[in-house]
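Peer 1: Attaching a predicted model along with its sequence, questions to come.
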Amino acid sequence: MKARQWWRDLAMGARFAFTGGREGWVRLLLTAVGVGLGVALLLLTTALPGALAARHDRENARADHTYNQEKKPKGDNTLVIADIDTPFRSKDVRGRVMEPEGARAPLPPGLERFPRPGEMMVSPALKTLLASDEGRLLRERLPYRIVGTIGENGLVGSHELAYYAGAEGLAAKISPPNVARIDSFGDPNLTPEKSDPVLILLMLVVFVVLLMPVGVFIAAAVRFGGERRDRRLAALRLVGSDGGMTRRIAAGEALAGAVLGLAFGTVFFLIGREAAGSAEVFGISVFPGYLNPSPGLALLVAVAVPAAAVLVTLFALRGVVIEPLGVVRTAKPARRRLWWRLLLPLGGLAMLYPMVGQGRTNGDFNEYLVVGGVLLLLVGVTALLPWVVEAVVARLNSGGVAWQLAVRRLQLSSGTAARMVNGIAVAVAGAIALQMLFSGVEADYTKQSRNDLSRAQMQVNLPDGVPIGAAARKFSAVQGVRKVTALSSGDLGDKRKDPAMSSELSVGDCAALRELATLPSCRDGDVFTLRGAEYDTDTPKLVKPGRTLYLAPSYGDERNAEVAWTVPGTLKQARSIKDPTGVMRGGILMTPRALPGRAAASVRGQVYLSLDQSVPDVREYVRNTAARVDLRADTMVWAASEQSRRFTSIRTGLFVGASCVLALIGASLLVSQLEQLRERKKLLSSLVAFGTRRRTLSLSVLWQTAIPIALGLVLASAVGLTLGAILLKMSGASVTVDWASVLTMTGIGAGVVLLVTVLSLPPLLRLMRPDGLRTE
């Protein structure tokens, strides 16, 4: 019987929501839009694991590298494929050149046929780029005719730049993994990387920090129109409804808004899902088909949002006495209690404390304690902020008219003001903590490069057999190239096959060799042995005048040229210095004339380039020249440091998620602000009718937003710094505060609120008219 009564009261509240006239519809739509925005982001979040898995599956399905596989003999079912990836400005272009060796050669995913020599199949994004003026330099690097496009099942994202080109004679250039013979695509033996506890901690915290503001906004959205709703509920008490029934009817109204919000959220999600196909955020793009929420998680959202709407409404009305003649909340509310609000962040700290100092050495972090502790700390912000706002505004009195109007309004409804900025405060607190954690552990995932950027800024690795002298001359003619250092490297051994001792060989002209060592004198034909190398124990024993050594000795089953060379009696001594890569080489230095002619194909060329960075697109000119020298040439841009890909991908995911959350924050705040202005329509109209200047009222509205957000950002900074410090202690890193990042996070939060306030000014000016006093 009690359950039936609950259902009847909730249904009555839902009917009131849909049949309350224009006023009721406006309130219902505002609630639905607010809830819908949150639901859309929740659905997007539940779809992200599937999207990442789909990208991984697509990448694995087209895998063609052969790091650990056995070499395959030529057959009717084999394909020779070369990896010729190339960067273009800030983007990567995935390139493959192929030569099928039989009728049953495996066809790459996304292609309907093999391109013939001189032809290529391209992704839609690459086709668009090549057709634009921006792609002029890239067209020079891809001397193929476009004959088709790659299908969706051959790409990992809608904005991926990729192509497959046809070629001839690739079999003679096989050198795994960059040029390999394969009989299928995909890697069935792919094993996941070993998990890193600190990276898992980062992902857990990112997940909680991004979702928490969404939950806060949904909770705030279901309370839109609270004051007018309470006056309607007083009328229900007048016609005989008891207190419990009245609260259940109110919960029914919120339930109706939440259910309609689910529908809105689904529509918003579907629109965003389609828009995702044309968007690229931080270099990440997806196809709409990737964003399919997990049925279980989607069902959880569908159940949790309406249930939360009912519970939040009942909780909000717990201290409100609704009587037939009015609502007691219109009087000065009782002071909020602090003790239970402090229990939430203290409980979060208690859950996180056992893991302090665990780092990487003591296994994975307890995910339940991590999620629970971070959640309680962030929920603590939403619990403490109303108390802080109430305590501060109660002591604010003197000031101008606009200030006094704002302060008095906040004193009467500080809870409403706090709810508006709760989401911002939670997002800023989480962002500060995450920024501290990322900054604290970044050094562990960042490798400082030894490359000397004052001597070179790019490196080009040439395939075996490419004449390095001709290549160096071509690079010297490139616009923006200041200096070219061309070196070749190889191996020397004491035996033709499986030598017991070996030594490094470096070949270059005298100017190039002086980049590696201090030479007593040098002319073409000289040979030097190096002293002072970092790691070289065999050269002093191996290199003796008159001894026969072998260039490019064979190891295991491989077959090399194995060119015999006799150490000359005119061998000179040289002192090793750091080369452009920061390494002090050992072994033998040779000038080109001293290298046996048959050994030229056995050494690998490296070209180091010093660039004039003021020349626009100088790197692209270098890459185009490298492609003309040989399509397999590998160009590298030197940087001072290199970062772990997994760490970078998590940080990128945070930026993508934070962008979505900030968009939600802005949209939800705007909806909330408009709802607040709508409720104050008659009050604003009355003030205007009595002669209050619009400038004064606009400033009062600005102060009503600025005071809570200032308090919220201060509280968020304190909680964020506390959470960041304990997360750093958990990961075993030293506690440091990047104040620039803290100020940036708080500035972004304040900027969002300022933007929302500016956008709400036009509706505010329309509401400030005396005819707003008209009523029906």
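Peer 2: That came through, no problem.

Peer 1: Only C-alpha atoms from now on, for both contacts and neighbour counts.
Peer 2: Noted.

Peer 1: Any idea how many residues pack against the nearest residue to Asp183 once chain neighbours are set aside?
Peer 2: For Asp183, ignoring the flanking residues on the chain, the nearest one in space by C-alpha to C-alpha, 6 or more residues apart in numbering is Thr78 at 4.5 Å. Neighbourhood size, Thr78 [other C-alpha atoms under 10 Å]: 21.

Peer 1: let's bring in a second one:
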Amino acid sequence: MNVRQWSRDLGLGVRFAFAGGREGWVRAVLTAVGVGLGVAVLLLTTAVPNALAARHAREDARLDWPFGASQPARADDTLLIADSDTTFRDKDIRGRTVEPEGAQAPLPPGVSRFPAKGDMVVSPALRELLASDGSALLRERLPYRVVGTIGEAGLIGSRELAYYTGASGLAAHLDDGVGAIRLKEFGNPEPTKEETDPVLVLLILVVIVVLLMPVAVFIAAAVRFGGERRDRRLAALRLIGSDGRMTRRIAAGEAMAGSLLGLVLGAVFFLIGRQAAGSAEVMGISVWPSYLDPSPALAALIVLAVPAAAVLVTLFALRGVVIEPLGVVRTARPARRRLWWRLLMPVAGLAMLYPMIGQGRENGDFNKYLVTGGVLLLLVGITALLPWLVEAVVARLGPGGVAWQLAVRRLQLSSGTAARMVNGIAVAVAGAIALQMLFAGVDGDYTKSTGQDVTRAQMQVQVPDGAPMTETARKFADTEGVRKVTALWEGYLGDSSWNGENGPSLSAALTVGDCTALRELAKLPSCEDGDVFVIEGAEYATEGPQLNRPGKKLYLEQSTSEGSRETVWTVPAGVTTARSIEGLTEWERGGFLLTPSALPEAAGKLVSGQLYLSFDESVPDAYDHARNTAFHVDPMARPMNWYSTEQDEKFTSIRTGLLVGSACVLVLIGASLLVSQLEQLRERRKLLSALVAFGTRRRTLSMSVLWQTAIPVGLGLLLASVVGITLGGVLLRMTDTPVVVDWSSVLAMTATGAAVVLGVTLLSLPPLLRLMRPDGLRTE
């Protein structure tokens, strides 16, 4: 290969692209826009690892938990801090209540000075939320004076809702279960490396491949914009003496010019998107623009790979085209595409994945290279099979109306162009179907029951020790939107003093509540205030019957930061036996059940209250009304929403990342398809004008364009479904999970792809109508 000759020919192609008049510029700009969109997504992808690492580092730096055997003693450099997280509607708000114990107390990251009692510093997003018109309930719950803003160093994202508020007297809450702690510094000085789950690693690999493949396909399609007009220019080059190889290299240079301009536009698009990311939130995830720094090595790889791919794709596309001085032999009937070599890629992909069938998570990590290569080959196989499928089907389509005939004939003449437009959406849909099957298949391994019966309660509130039981429950019962309150006060009874050398030898749970609340825990033969019950039949905590001896003294204890307190309760005569049932949570309670008047007044100050709330879902903001009531009862109270299941955080974050990435890829797909459609219409401007001049109705031409899009899209989505289900089944077998096809998800993914194409087609109708005018035949 003569490097000098190659560089000269490629350079000549670059000159033709930029010095070829309006036609060359339009083609170069269209190519650049298509490539630029793809490059922007690729740059964004290379920045994702840095963004995730930056978020994790920020989260670690502000951790407020003493990572030692015990909390430090009070000193000039200690800080008391309590968790005061809350939720407003569907938005989580990170809150911390702080009290410095000396001049050297550590400041939280992003905070320049401690807020005084009654003041708070807030994140920019929370400041906006508090100032908005619909946030009166939140302002009632956070009635503090805003005196500052949390800096970027203290927030994991630009849209995070967070605040720090000042307080006094937190030392009294160090050991009361509210969560106040003492620390000397923020952050985790000894981060531990967690073991990776092979299935989660597999999910991450497949997500990356599935999200990036459509981008690569669109870049490959974008460098082939304007192919028919370019071929006529190449014939002119042959006429003035260029040989076939030189002509192809010049064509490759033109494509490279568009890709180089695309790199510049891609960098501009990325910088615009990077800055816009600072004010955006997707699926609850936000980042700072500074997080989105592409890896230099990966960015350099993109800069080199995109122009090289443009050259290779162009040379590959022209391999079967005969360029002669009098024209390009593309208008003649092309040779039928061969199927056998197109099947090699998906078969090779399956062969690479086959050795890992049945491996599961018990047999070590999956081979990353085999996984990546196998998934890539299966998805690339779509781009090889789709042109053959479109050609084979349209060749057999029968006659119909004028619009149908125009569409079918156009597809028969240039089925490859139609297939290229659909390749990206087909690859994206196939990958989405496979991932949806994989996520659905392994979901049960990462989702477990919480044991919380959400049909009986939807929120749990811990109230302060010693709070008046009846009055506290009534405040919640009177709250707007609360339908039912189940109030239970809990403690532990021991057969001897808790302050003894060894403590009690037997202990039993003590639960206090009215008759309605106690019936949520046990089958009571009858009940009225003053009754006492002992539970039999509990699977665990069976010591209650052993302690049920009239006149026996039992000790009720409460631990505080100032030491432990206890009081004595004497077992009365006539204690009724009750049978345990599954309570509000998924376990059967044992021990003693007391109605309120059966508990001595002194003991009432030593039990911890738990309220279980049920809501009228038709009342707007019912949950927030209850959270406000909890705040008025005690600012340190922590309402907790109930859920029937909980999901592994890593699994959830991967799924969220997939959804965010899919949203970005869908935007890219739509934008690229629109650019491609506009380029196709531009290529056929004179043909459309000629048809209109001969009397063809605009409605007929519009329908023909719609059919030209619908037929390859339908075939592409059909092929994508087959490949996606096959890939999803193989991935499930690799994780040793039963193969189940969720047809509703398959239809949803397919419908999403079809909706994107339909939207693009509708957006292309206005320029189509402008092109369908007889004056489009004018030339100079």
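Peer 2: Structure received. Not measured: the values here are computed from a predicted model.

Peer 1: re earlier: residues in contact with the residue nearest to Asp183 of structure 1?
Peer 2: 100-102, 104-106, 181-184 (C-alpha atoms under 8 Å, 6 or more residues apart in numbering).

Peer 1: Give the residue farthest from the middle of structure 2.
Peer 2: Gly551 (60.1 Å; C-alpha atoms, centre = their mean).

Peer 1: hang on, that residue packs against Gly574?
Peer 2: No: with contacts counted by C-alpha atoms under 8 Å, Gly551 of structure 2 stays clear of Gly574, the gap being 10.9 Å.

Peer 1: and Thr518 of structure 1, what does it touch?
Peer 2: 574-577.

Peer 1: hmm, try it at 10 Å
Peer 2: By C-alpha atoms under 10 Å, 6 or more residues apart in numbering, Thr518 of structure 1 lies in contact with 530, 573-577.

Peer 1: Aligned against structure 2, show me the partner of it.
Peer 2: Counting by TM-score structural alignment, Thr518 of structure 1 corresponds to Lys523 in structure 2.

Peer 1: now swap in Arg575 of structure 1 and tell me
Peer 2: So Arg575 of structure 1 corresponds to Arg579, using TM-score structural alignment.

Peer 1: in what helix or strand does that match lie?
Peer 2: strand 576-580 (DSSP states H and E).

Peer 1: post-alignment, that strand versus structure 1, mean distance?
Peer 2: Comparing strand 576-580 of structure 2 with its match in structure 1 after superposition yields a mean distance of 1.5 Å (mean C-alpha distance after the TM-score superposition for structure 1).

Peer 1: quick one on the thing from earlier: tell me how far the residue nearest to Asp183 of structure 1 lies from Glu160 of structure 1.
Peer 2: 27 Å (C-alpha to C-alpha, to the nearest Å).

Peer 1: What strand or helix carries the residue farthest from the centre of structure 2?
Peer 2: Counting by DSSP H and E, Gly551 of structure 2 is part of no helix or strand.

Peer 1: pretty sure it is touching Val571, no?
Peer 2: Yes: here Gly551 of structure 2 lies in contact with Val571, judged by C-alpha atoms under 10 Å, at a distance of 5.2 Å.

Peer 1: which bit of structure 2 covers stretch 677-684 of structure 1?
Peer 2: Under the criterion TM-score structural alignment, stretch 677-684 of structure 1 matches residues 681-688.

Peer 1: for the stretch 301-450 of structure 1, what spans make up the helices?
Peer 2: 339-352, 367-393, 401-412, 414-441 (DSSP state H, counting those that start in this stretch).

Peer 1: sorry, that was for the stretch 451-600 of structure 1
Peer 2: 468-476, 510-513, 539-542.

Peer 1: Can you state the residues of structure 1 onto which stretch 730-747 of structure 2 aligns?
Peer 2: Under TM-score structural alignment, the match for stretch 730-747 of structure 2 is residues 726-743.

Peer 1: Check stretch 647-656 of structure 2 too.
Peer 2: Against structure 1, stretch 647-656 of structure 2 falls on residues 643-652 (TM-score structural alignment).

Peer 1: Can you give the contact residues for that stretch?
Peer 2: With C-alpha under 10 Å, 6+ apart, stretch 643-652 of structure 1 has contacts from 193, 196, 198-200, 202-203, 206, 281-284, 434-435, 438, 441-448, 653-658.

Peer 1: Stretch 341-354 of structure 1 now?
Peer 2: Here stretch 341-354 of structure 1 has contacts from 365-366, 368-387, 719, 722-723, 726-727, 729-730, using C-alpha under 10 Å, 6+ apart.

Peer 1: Next up, the contacts around Ser764 of structure 2.
Peer 2: Contacts of Ser764 of structure 2 by C-alpha under 10 Å, 6+ apart are 673-675, 677-678, 681, 705, 758.
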